[in-house]
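**Student:** How does the following fold in three dimensions:
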Amino acid sequence: MYVTISSVRFALCGVGGIVLLSGFVFLTCIDQDNARHSFGHSEGFKCPLVPLLPITCILINSYLLISRGGAAWLRVSVWLAVGVIIYVFYGRTHSSLKDAVLVKDAQVDNTTSLLA
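**Tutor:** Next comes the predicted model:
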């Protein structure tokens, strides 16, 4: 049986759509723990339009990469590797949060009363 390139593309788009939809559902179901990210602030860090904004950015950047050739993929791969190397060897060792201790909400009152 003869398989055309357009049918392969259609199948890959279908698989990609299913992966994207399942990722969207997964990201929607994740509960953001505001207490964990409250680095001294009462509100904590909140990213706007989660999960819509990250998924939209992933789609736009994927489209831009797919529409380019192999040279663009090579550049992205090299810069991604450089970023990972910088993160592993510099960012993790020089982070101001390296020695941070996570304190649960139930223990915050006890900790602040001990420090006073």
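**Student:** When you work out contacts or count neighbours from here on, use the C-alpha atoms and nothing else.
**Tutor:** OK.
**Student:** I'd like the distance between Gly23 and Trp79.
**Tutor:** As for Gly23, its distance to Trp79 is 25 Å (criterion: C-alpha to C-alpha, to the nearest Å).
**Student:** again with Leu115
**Tutor:** Between Leu115 and Trp79 the computed distance is 45 Å (C-alpha to C-alpha).
**Student:** Same drill for those two, tell me which one is more crowded.
**Tutor:** Neighbours were counted for Leu115 and for Trp79 using other C-alpha atoms under 10 Å; Trp79 has more, 12 against 6.
**Student:** can you tell me the helix or strand for that one?
**Tutor:** Counting by DSSP states H and E, the element that carries Trp79 is helix 70-86.
**Student:** Before we compare anything, build this one as well:
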Amino acid sequence: DGKIYQTANLNKLTIHAGNANPYSVSIEVAGLSYDKNGKQTWVDVDHWEDVTDKQARSVACLLVALVKKYNFTYEKVHFHEDLCNKQRYEGRLVWIAMKKYLPNPPSGNKPTPYRNSKLILDPRFPEG
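**Tutor:** Model prediction:
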């Protein structure tokens, strides 16, 4: 529904995506995952449900506020699948959905900065 909940203090150390980093902020977006037969699952995930427009708008507004508060650029935004062993497109689907609501969004593909592995591109989302 696009509601935002703060679950961690921005001034305290948290552990997210397998990393303890006092200089990062994490954003989670709730969604369901499905297997290749369309059955809801958390094992052998084939695809995620679409990010709703309300979710995309809310996350974009939150990101714009965080960029302003902490004075960083969109290049400093990273995705679950870049940082640790997560399902492909777990974070990129949110990025793709919300980019249209960002002022001056970056264009083109966003590279994976940390993991030394190729991200399997999903043909439904050619932007990557």
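**Student:** Overlay them and tell me the TM-score.
**Tutor:** A TM-score of 0.29 describes the superposed chains when it is computed by TM-score structural alignment, normalised by the length of structure 1; 53 aligned residues with a C-alpha RMSD of 4.2 Å.
**Student:** ok, back up a step: contacts for the helix holding Trp79 of structure 1?
**Tutor:** The contact list for helix 70-86 of structure 1 (C-alpha atoms under 8 Å, 6 or more residues apart in numbering) reads Leu65.
**Student:** Same question for that helix: list its buried residues.
**Tutor:** Within helix 70-86 of structure 1, no residue qualifies as buried by neighbour count (16 or more other C-alpha atoms under 10 Å).
**Student:** what's the next secondary structure element after it?
**Tutor:** On the C-terminal side of helix 70-86 of structure 1, the closest following helix or strand by DSSP H and E is helix 105-115.
**Student:** distance between the ends of stretch 56-75 of structure 1?
**Tutor:** Terminal residues of stretch 56-75 of structure 1 lie 22 Å apart, using C-alpha to C-alpha.
**Student:** who does the longest helix belonging to structure 2 touch, helix- and strand-wise?
**Tutor:** If you go by DSSP state H, structure 2 has its longest helix at helix 53-70. Contact partners of helix 53-70 of structure 2 among helices and strands, from 3 or more C-alpha pairs under 8 Å, 6 or more residues apart in numbering; DSSP states H and E: helix 92-98.
**Student:** what packs against the helix it packs on?
**Tutor:** When contacts are defined as 3+ C-alpha pairs under 8 Å, 6+ apart, helix 92-98 of structure 2 sits against helix 53-70.
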